[in-house]
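> Next one to model:
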Amino acid sequence: MGRYARKKQHKGDKPLKEKYRTKRKTKDHDQIHEDMKPDKAQKLLNQEIDYDRPGAGQFYCIHCAKYCINEQALKEHFRGKPHKRRIKALQVEPYTQAEADRAAGMGSYIAPKSVDVQTQDNKMQEDIG
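Below is the predicted model:
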């Protein structure tokens, strides 16, 4: 193997591109925690009809920030692995600026608290509306 061939064995910046890709970027966990607050959740679950969104914007998963085309698709989404992974990830308290300051040496470490996150019910959606 020559010198030129040895140089070409590296991956280059492809892993960095994949890490920071934004084509399928979803909301971060702290943004979803903001959406899960009762007043904002009520607005998201009872949106006005918007024909530009799947299902006219009527079938929305707050935890995944995802629109479904109908109620059956939403129920299947709730049973799926990506939704369950997102629920598990949301059970940790979101990262805050105060925590970043403590990590930088401006205070004592406090372990993140656990947050009780339940999958939204369609009954909850009907009760609010």
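> only C-alpha atoms for contact and neighbour calcs from this point on.
Fine.
> Contacts for stretch 86-96, please.
29-30, 33, 63-64, 112-119 (Cα atoms under 8 Å, 6 or more residues apart in numbering).
> In ChimeraX, how would I select just the buried ones from those residues?
Selection of the buried residues among the contacts of stretch 86-96 in ChimeraX, burial being defined by 16 or more other Cα atoms under 10 Å:
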select :29,33,63,64
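> Tell me which entries of the contacts of stretch 86-96 lie within helices.
His29, Asp30, His33 (DSSP state H).
> Let me have these in TSV, extended by distance to Lys14.
Shown next, in TSV, are the ones in helices among the contacts of stretch 86-96 (distance: Cα to Cα, whole Å):
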residue	distance to Lys14
His29	26
Asp30	28
His33	32
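> compare with the first, here's sequence two:
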Amino acid sequence: MTRQARKRHHRGYTHIKKKYRTKRKTKDLDEIDEDLKPRNAERLLHQKIDFDKPGSAQHYCLHCARYFIDGSAMKEHFRSKTHKRRLKALELEPYTQKEAEAAAGMGSYQPPKKRVMVTQQATQQDVNMDEDKRDQT
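This next block holds a predicted model:
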């Protein structure tokens, strides 16, 4: 029998492992659920212009916590598989401490309720502006 070569995968180098672990970190479902509340949603959908973010932070998907460069890119995203998966995952209410205590025997357990998730509408004004820009070029 021959010896197999060991794959190291940066074993022992915690600073490298941590970099790869957090490189593509997105918001968790409970954080997005907090963003879906009307007050927070209004604030996120109508952000001030920020040139450091894609599309100057004017095109934001609440369910996926992503910025897009224009309204048509956001509209394409709404038809994508990743967006539909995220909507499906957000249908269940997030896990709470009260639910954890009930499951451990400190109360009566009730399963989480299902919610109806609907994709936010891309404003027609954004889509029309993007089409006008394309026509001019």
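> Tell me the residue in the first structure aligned with Pro38 of the second structure.
Counting by TM-score structural alignment, Pro38 of the second structure lines up with Pro38 in the first structure.
> How many residues are close by that match?
Pro38 of the first structure: 10 surrounding residues under other Cα atoms under 10 Å.
> What are the buried residues along stretch 124-137 of the second structure?
Within stretch 124-137 of the second structure, the residues scored as buried using 16+ other Cα under 10 Å are Asp126, Val127, Asp130.
> now the first one, nearest residue through space, not along the chain?
It stands for Asp126 of the second structure. Gly71 (5.2 Å; Cα to Cα, 6 or more residues apart in numbering).
> what does the second one give?
In space, and not counting its chain neighbours, Val127 of the second structure is closest to Gly71: 4.9 Å by Cα to Cα, 6+ apart.
> Ala57 of the second structure versus that neighbour, what's the distance?
Note on Gly71 of the second structure: its distance to Ala57 of the second structure, by Cα to Cα, to the nearest Å, is 11 Å.
> cool, Leu29 of the second structure as well?
Counting by Cα to Cα, the gap from Leu29 of the second structure to Ala57 of the second structure is 21 Å.
> do Lys81 of the second structure as well
From Lys81 of the second structure across to Ala57 of the second structure, the span is 23 Å (Cα to Cα).
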